[in-house]
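Chemist: Curious how this folds, go ahead:
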Amino acid sequence: MDRRSTCLGLLSLPLMLQRAWGAQDDGLAWLRRGGVVLVLRHARAPGTFDPPGFRLGDCSTQRNLSEEGRAQARQLGAYLKSQQLTPSRVRSSPWCRCVDTAELAFGSAERWPALGSPQGASDQVNAQAMVQLRQAVVDASKRPGQFEVWVTHMFVQSALVSGDTASGEGLVVGADDKGQPKILATFAVP
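Modeler: Coordinates of the predicted model:
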C-alpha cells in the first residue's frame, strides 16, 4: 500500500469507528440536542438507477420501494417515535421512493427539489441545489431543541458531506464554525 492510500484510509477511519462504536447513541443525542438535520437515504428500493424515460410525476415509471423498504420506512418512524423524537420539519426529494419513505415514516413530507437526485441534472442545477442545502443546514443549526429530517439519495448525501449510508440509514449533519455542513454522527435503526 502506498503512502497516499494509507492517508486516504486513515481519513475514513473516524467514520468507520463511529459506525462501529456507539454512533447510534451519539446520533440520538444530537437529535435530542437539536440544531441538526438527519439526512436519510431512502429505504430499500431494488435496482440502482431509474429506468430510461422515467418521469418524476409518475411513480409507475420509477424505481420504487420494495415491501422490505416499506417496512423499513415504517420501522424508522416507529423507532424515532419510541425515542420520543419528532422532527420539526420533514423534507423529501420529489422521487417517489423518497416521498414514500418520508410519508411511511413520518406521515407527511414537503417535496423539495434541492434534495432530488443529481443524476441527469445540469451542473448549474446541482450547484444551486448544494447552495440551498448548505444554507438550510446553517439555518437548522440555529434552532436548538429541533431537528429536521431530509429524505434523499446517496448521491446527495455524498455531495453535501462526502459521506453516504445504506438504504434507510442516515447522517446527522450540523454546521461547523465556518458554516459548512459536517457529519456529527451516523444513524440506523437498531
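
Chemist: drop to CA atoms for contacts and neighbour counts, all remaining ones
Modeler: Will do.

Chemist: List the buried residues of stretch 14-26.
Modeler: Leu15, Ala23, Gln24, Asp26 (16 or more other Cα atoms under 10 Å).

Chemist: So which residues of this structure form helices?
Modeler: For the chain, helices defined by DSSP state H occupy the ranges 3-20, 23-33, 67-82, 96-106, 123-141, 154-161.

Chemist: right, and these - which one's nearest Ala45?
Modeler: Among these, the nearest to Ala45 by Cα to Cα is helix 67-82 (6.2 Å).

Chemist: The closest one packs against which elements?
Modeler: helix 96-106 (3 or more Cα pairs under 8 Å, 6 or more residues apart in numbering; DSSP states H and E).

Chemist: Contacts for the helix it packs on, please.
Modeler: The contact list for helix 96-106, computed with Cα atoms under 8 Å, 6 or more residues apart in numbering, reads 41-43, 45, 56, 59, 62-65, 69-70, 73-78, 90-93, 108-109, 111, 151-153.

Chemist: any idea which of the helices of the chain is most buried?
Modeler: helix 96-106 (a mean of 25; mean count of other Cα atoms under 10 Å).

Chemist: quick one more, to check against the first:
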Amino acid sequence: MRSSLPAPEPRASRRALLGAAAAGAALAAVHVRTWAAQDAAAEALLRQGGVVAAFRHSLAPGTFDPPGFRLDDCRTQRNLSEEGRAQARSVGRWFRQRQLRPDKVLSSPWCRCVDSATQAFGSPPEVWAALGSPHGRPETAGAQHLRELRAALSAASARSGSFEVWFTHMFVLSELAGVNTGSGEALILRAGPDGRAEVLARLVIP
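Modeler: Have a look, this model is predicted:
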C-alpha cells in the first residue's frame, strides 16, 4: 500500500549550511569595513575643516506634514519618533567621542529638524529658513534658498580648521547635492570650483 505521507524535504548538507553562513559573515564584514571607512573619512574631513556636515533630520515616521500644519506649532507637524530622538542623540555622542565641535549648528525651522539638532548637541540650533522644506512654497522661493545655501557652503568651505553642521530635509539635500539620503544620514559637503556642492563623504551613525 502506497503511503499518503508527504515525502520528506531534502536536508541541506552541512557543507552547504557552513558555506551559506560563511558567505553571510563575509558580507557582514564588508559592510562593517565599508562603514568604518566612511566613518574615518568623515572624521578626517571634519578635523581638516572647510566643510559642512549636512544631516537629513532623524527618523520621523510618515512622508509629508498634515494639511494645514503650522511652523509655530509642533503638534501640527510630522515629528521625531522615540527611535528618531535616540538616533539624534547617537549623532551627538559620535561628535563628543571624537571631540569634534562645530563652529555653527543651523537648522530648518521645521520641528523635526530643530529637535534633531537639539537632541544631538544639547541646545537649540540657529534656525535658518533656507534649510526649510520646499514643499508648500513657490518654486522661486526654493530657488532663492538654494542660492543662499550655495553661498553659505562657499563661505564655510573657505574657513579651514572649522566646520558647520546643518539639519535639513531629504528634498533640500537632493536639490543641493544631487543625492538621496536616509533619515539621520549626513553628507560631508564642500563647495566646488563652480560653487556647487560636492559630496566628499557620507556619514551614517548607528
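
Chemist: Now the helices of the first structure in JSON lines, please, with extra columns for distance to Phe147 of the first structure.
Modeler: Below are the helices of the first structure laid out as JSON lines (distance: least, Cα to Cα, whole Å):
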{"stretch": "helix 3-20", "distance to Phe147 of the first structure": "21"}
{"stretch": "helix 23-33", "distance to Phe147 of the first structure": "6"}
{"stretch": "helix 67-82", "distance to Phe147 of the first structure": "12"}
{"stretch": "helix 96-106", "distance to Phe147 of the first structure": "13"}
{"stretch": "helix 123-141", "distance to Phe147 of the first structure": "7"}
{"stretch": "helix 154-161", "distance to Phe147 of the first structure": "17"}
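
Chemist: between those, which gets nearest to Asp177 of the first structure?
Modeler: Across the helices of the first structure, closest to Asp177 of the first structure is helix 123-141 (Cα to Cα), at 9.9 Å.

Chemist: Would you mind giving the residues in the second structure matched to the closest one?
Modeler: Residues 139-157 of the second structure are where helix 123-141 of the first structure lands when matched by TM-score structural alignment.

Chemist: Stretch 54-65 of the first structure now?
Modeler: Using TM-score structural alignment, the residues of the second structure aligned to stretch 54-65 of the first structure are 69-80.

Chemist: average offset between stretch 73-82 of the first structure and the second structure?
Modeler: Its aligned residues in the second structure lie a mean 0.8 Å from stretch 73-82 of the first structure after superposition (mean Cα distance after the TM-score superposition for the first structure).

Chemist: most centrally placed residue in the second structure?
Modeler: With distances taken as Cα atoms, centre = their mean, the residue of the second structure nearest its centroid is Glu185 (1.6 Å).

Chemist: how many neighbours does the nearest residue to that one once chain neighbours are set aside have?
Modeler: Leaving aside its chain neighbours, Glu185 of the second structure sits nearest to Val204 (4.9 Å; criterion: Cα to Cα, 6 or more residues apart in numbering). Neighbour count for Val204 of the second structure, taken as other Cα atoms under 10 Å: 17.

Chemist: Check the contact between Ser92 of the first structure and Ser117; I expect there is one.
Modeler: No - the pair Ser92 of the first structure / Ser117 is not scored as a contact, 10.9 Å apart, by Cα atoms under 8 Å.

Chemist: Looking at the helices of the first structure, spot the one closest to Asp50 of the first structure.
Modeler: Closest among those, once you apply Cα to Cα, is helix 96-106, at 10.6 Å.

Chemist: sorry, back to before: now do the same for the residue nearest to the centre of the second structure: its match in the first structure.
Modeler: Glu185 of the second structure maps onto Glu169 in the first structure, by TM-score structural alignment.
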